[in-house]
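Trainee: I would like to see how this sequence folds:
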Amino acid sequence: MRNIKLTIEFDGSGFHGWQIQGELPTVQGALEDAIARLTGERIRVIGAGRTDAGVHALGQVANFHTRSKLDVSQIGAALNGILPRSVYVHEAIEVALDFNARFAARTRRYRYRLLRGRSPMRRKWAWEVPFVFDPQPIRDALRTLEGRHDFTSFTLHALEQHGRVATILDLLWQDGPDECVLEIEADRFLRGMVRSIVGTLVQIGRGKLAVEDLERILEARDRQEAGPTAPAHGLCLLSVSY
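Mentor: Okay, here's the model as predicted:
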């Protein structure tokens, strides 16, 4: 038995998220189908990040166990010849049998892109924000989110399996003339957490919420207190660290 670690890029536009959902197209399903064609084995692929429908990835990490004798240097290219063009394996390496892409991950880093106005070329991978917003209060609000908090107010899932506490290790807001970017790194993410944070920050930038409201929202542990959920297509999983 061997354990193969994959680093994967994908365009999430045509997928119903990472995790297998019956007959719906998912990234995990596409990978498992490709591996079955390559090795003749029906195996389960473990992903580091279980992204929602429409979310993209530049550096998703996954692993699978196989009895195949195929040289690991050929696995990535062979899978890329089978996978749809919206999924690409950048690297395939053999790792220890007990490596688990999800549970061994120390941090995950996401990027969210926001457009000031319309862009037909970029709208597939960024949120065309239909409001004018001021980035300065958004930058001021980031300090409140850093560190260890209960993020119940920023999750879409009422029953998180492993609790709702997470530690945000890094937050970076970048302004451009027509595009803004938020990068966020944490030890774990709740479902919809990044998009809920982005939606709330935009409300702060619009003046609908004050910077000081963030502490109240965190303490409330109530999703209704935070801002709306930003669209999925602006979000991208950048990297996973081990």
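
Trainee: switch to C-alpha atoms for all contacts and neighbour counts from now on
Mentor: Noted.

Trainee: now the nearest residue to residue 84 once chain neighbours are set aside: how far from residue 89?
Mentor: Nearest residue to residue 84, sequence neighbours excluded (Cα to Cα, 6 or more residues apart in numbering): residue 30, at 7.7 Å. For residue 30, the distance to residue 89 (Cα to Cα, to the nearest Å) stands at 12 Å.

Trainee: what ranges do the strands span in this protein?
Mentor: 2-10, 46-47, 56-66, 87-95, 107-116, 127-129, 147-150, 165-175, 179-186, 235-241 (DSSP state E).

Trainee: now the angle from the fourth one to strand 56-66?
Mentor: Counting by axes from the mean of the first three to the mean of the last three Cα atoms, to 10 degrees, strand 87-95 lies at 40 degrees to strand 56-66.

Trainee: gap between strand 87-95 and the chain center?
Mentor: 18 Å (Cα atoms, centre = their mean, to the nearest Å).

Trainee: Likewise for the fifth one?
Mentor: Computed by Cα atoms, centre = their mean, the chain-centroid distance of strand 107-116 equals 9 Å.

Trainee: Also the first one?
Mentor: What separates the centre of strand 2-10 from the centre of its chain is 16 Å, taken as Cα atoms, centre = their mean.

Trainee: Can you point out the buried residues in that strand?
Mentor: 3, 4, 5, 6, 7, 8, 9, 10 (16 or more other Cα atoms under 10 Å).

Trainee: was I right about the fifth one contacting residue 92?
Mentor: Yes - Residue 7 lies in contact with residue 92 (Cα atoms under 8 Å); the separation is 6.7 Å.

Trainee: what's residue 33 in contact with, if anything?
Mentor: Going by Cα atoms under 8 Å, 6 or more residues apart in numbering, residue 33 touches residue 42.

Trainee: redo that, cut-off 10 Å
Mentor: 27, 40, 41, 42, 43, 79, 82, 83 (Cα atoms under 10 Å, 6 or more residues apart in numbering).

Trainee: do you know how far it is from residue 7?
Mentor: 17 Å.

Trainee: now residue 198
Mentor: For residue 198 relative to residue 7 (Cα to Cα), the value is 26 Å.

Trainee: Now compare the contacts of residue 33 and name the two farthest from each other.
Mentor: 27 and 40 (19.0 Å; Cα to Cα).

Trainee: of the two, who's got more company?
Mentor: Neighbours were tallied for residue 27 and for residue 40 using other Cα atoms under 10 Å; the higher tally belongs to residue 27 (28 against 13).

Trainee: Second chain to compare with the first, below:
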Amino acid sequence: MRYFIRFAYFGKAYHGWQNQPNAITVQQVLERALCTLSRQEISVIGAGRTDTGVHAKEMFAHFDVNTTLKAEELVQRLNSFLPDDIAVGEIFQVTEEAHARFDAKERTYEYWIVQKKNPFYKDTAHFVWSPLNLDDMNKAASIMMEYDDFECFSKSNTDVKTFICQIKQAFWEKREEKPVFTITADRFLRNMVRAIVGTLLEVGMGRMEPEGIRPIIESRDRGKAGVSVPAKGLYLTKITYPETIYL
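Mentor: Next up, the predicted model:
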């Protein structure tokens, strides 16, 4: 039987989601907890990878077991067993063909900026001291949605077969004096959101006009885009699945 698990994590202590040799990851910690509590070997397949230090307010993974699980009881036991920076929200059975990664229709990320020194955002947001023009940043973000090839925002030397992504929304807003960028797409390239934010910050600080984002995207050259902003300000916030996977 196949189950989905919905969980969240604070990424500071982890080298991203996906298992790596000689590095602690969220997948490794979650698998170890599931194996220990269920007393069987369990491998979890995540909805995607997140980089070192990136946080997830909502993440999904699937796993297979041979017996029916007492889902609510397992959630409570997992949360008692897992470290404080990983929390399980629910576990539910899905169809045998359901896949946490390949069946995801949309993913949404947020990036948080702070513009005043605040010790409570030290590990959760990127500090930018320069004034930002959010109107110009939103103009550039809307231009970005006219395109679908985002190789210029992809990490170099990746093994992806296509750089095509369909962006559904991309905008900046102020939340409690904190500029927040929200972006939703059917898929994301490695380092894509952090590179986009770094480029839009160039617009916001007046170093580039909003229309300047066009030649960057059309160049397909990572070197033309802005620097990648720190991982600590990035949050995976929502993953959407079709109703057909649910039982």
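
Trainee: just the buried members of the contacts of residue 33 of structure 1?
Mentor: Using 16+ other Cα under 10 Å, the buried members of those are 27, 41, 79, 82, 83.

Trainee: Report the contact partners of the second one.
Mentor: Taking Cα under 10 Å, 6+ apart, we find residue 41 of structure 1 in contact with 32, 33, 34, 35, 65, 66, 67, 68.

Trainee: Could you do the fourth one as well?
Mentor: When contacts are counted by Cα under 10 Å, 6+ apart, residue 82 of structure 1 touches 30, 31, 33, 34, 35, 37, 38, 88.

Trainee: So what's the residue count around the fourth one?
Mentor: Neighbour count of residue 34 of structure 1, defined by other Cα under 10 Å: 21.

Trainee: isn't it right next to residue 89, touching?
Mentor: No - the pair residue 34 of structure 1 and residue 89 does not pass the contact test of Cα atoms under 10 Å, sitting 11.4 Å apart.

Trainee: anything in contact with each of those two?
Mentor: Common neighbours of residue 34 of structure 1 and residue 89 (Cα under 10 Å, 6+ apart) are 78, 79, 80, 83.

Trainee: mind checking how far the last one is from residue 152 of structure 1?
Mentor: Separation of residue 83 of structure 1 from residue 152 of structure 1 (Cα to Cα) stands at 37 Å.

Trainee: Repeat that for the second one.
Mentor: Applying Cα to Cα, the value for residue 79 of structure 1 to residue 152 of structure 1 is 39 Å.

Trainee: And for residue 134 of structure 1?
Mentor: Taken as Cα to Cα, the span from residue 134 of structure 1 to residue 152 of structure 1 is 26 Å.

Trainee: Between the two, which has more neighbouring residues?
Mentor: residue 152 (25 against 14).

Trainee: Grab the nearest non-local neighbour of that one.
Mentor: residue 221 (4.8 Å).

Trainee: pretty sure the one you found contacts residue 214?
Mentor: No - judged on Cα under 10 Å, residue 221 of structure 1 makes no contact with residue 214 at a distance of 11.3 Å.

Trainee: Of those two, which one has the most company?
Mentor: Legend: neighbour count by other Cα under 10 Å for residue 221 of structure 1 and residue 214, higher for residue 214 (21 against 17).

Trainee: What about residue 100 of structure 1, how many residues nearby?
Mentor: Neighbours of residue 100 of structure 1 using other Cα under 10 Å come to 20.

Trainee: ditto for residue 140 of structure 1
Mentor: 12.

Trainee: Can you tell me how far it is from residue 213 of structure 1?
Mentor: 12 Å.

Trainee: dump the residue contacts of residue 137 of structure 2.
Mentor: 143, 171-172, 181, 197, 199-206, 209-210.

Trainee: Not counting its neighbours along the chain, what's nearest the residue lying farthest from the centre of structure 2?
Mentor: The C-alpha centroid of structure 2 is most remote from residue 67, which lies 31.4 Å away (Cα atoms, centre = their mean). Distance criterion Cα to Cα, 6+ apart; nearest residue to residue 67 of structure 2, sequence neighbours excluded, is residue 1 at 7.1 Å.

Trainee: residues contacting the one you found?
Mentor: Here residue 1 of structure 2 is in contact with 63, 64, 65, 66, 67, 68, 69, 93, 94, 95, 96 (criterion: Cα under 10 Å, 6+ apart).

Trainee: any chance of the buried ones among the contacts of residue 33 of structure 1 in TSV, with distance to residue 108 of structure 1 too?
Mentor: Output for these, formatted as TSV (distance: Cα to Cα, whole Å):
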residue	distance to residue 108 of structure 1
27	18
41	30
79	25
82	28
83	25
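
Trainee: my read: residue 208 of structure 2 touches residue 199, true?
Mentor: Yes - here residue 208 of structure 2 reaches residue 199: they are 9.0 Å apart, a contact under Cα under 10 Å.

Trainee: So between those two, which is more surrounded?
Mentor: When neighbours are counted by other Cα under 10 Å, residue 208 of structure 2 and residue 199 differ, and residue 199 comes out ahead with 26 against 16.

Trainee: And that one, how far from residue 84 of structure 2?
Mentor: 34 Å.

Trainee: what do you get for residue 60 of structure 2?
Mentor: 18 Å.

Trainee: Which of these two has more residues huddled nearby?
Mentor: Shown here are residue 60 of structure 2 and residue 84; by other Cα under 10 Å, residue 60 has more neighbours (26 against 10).
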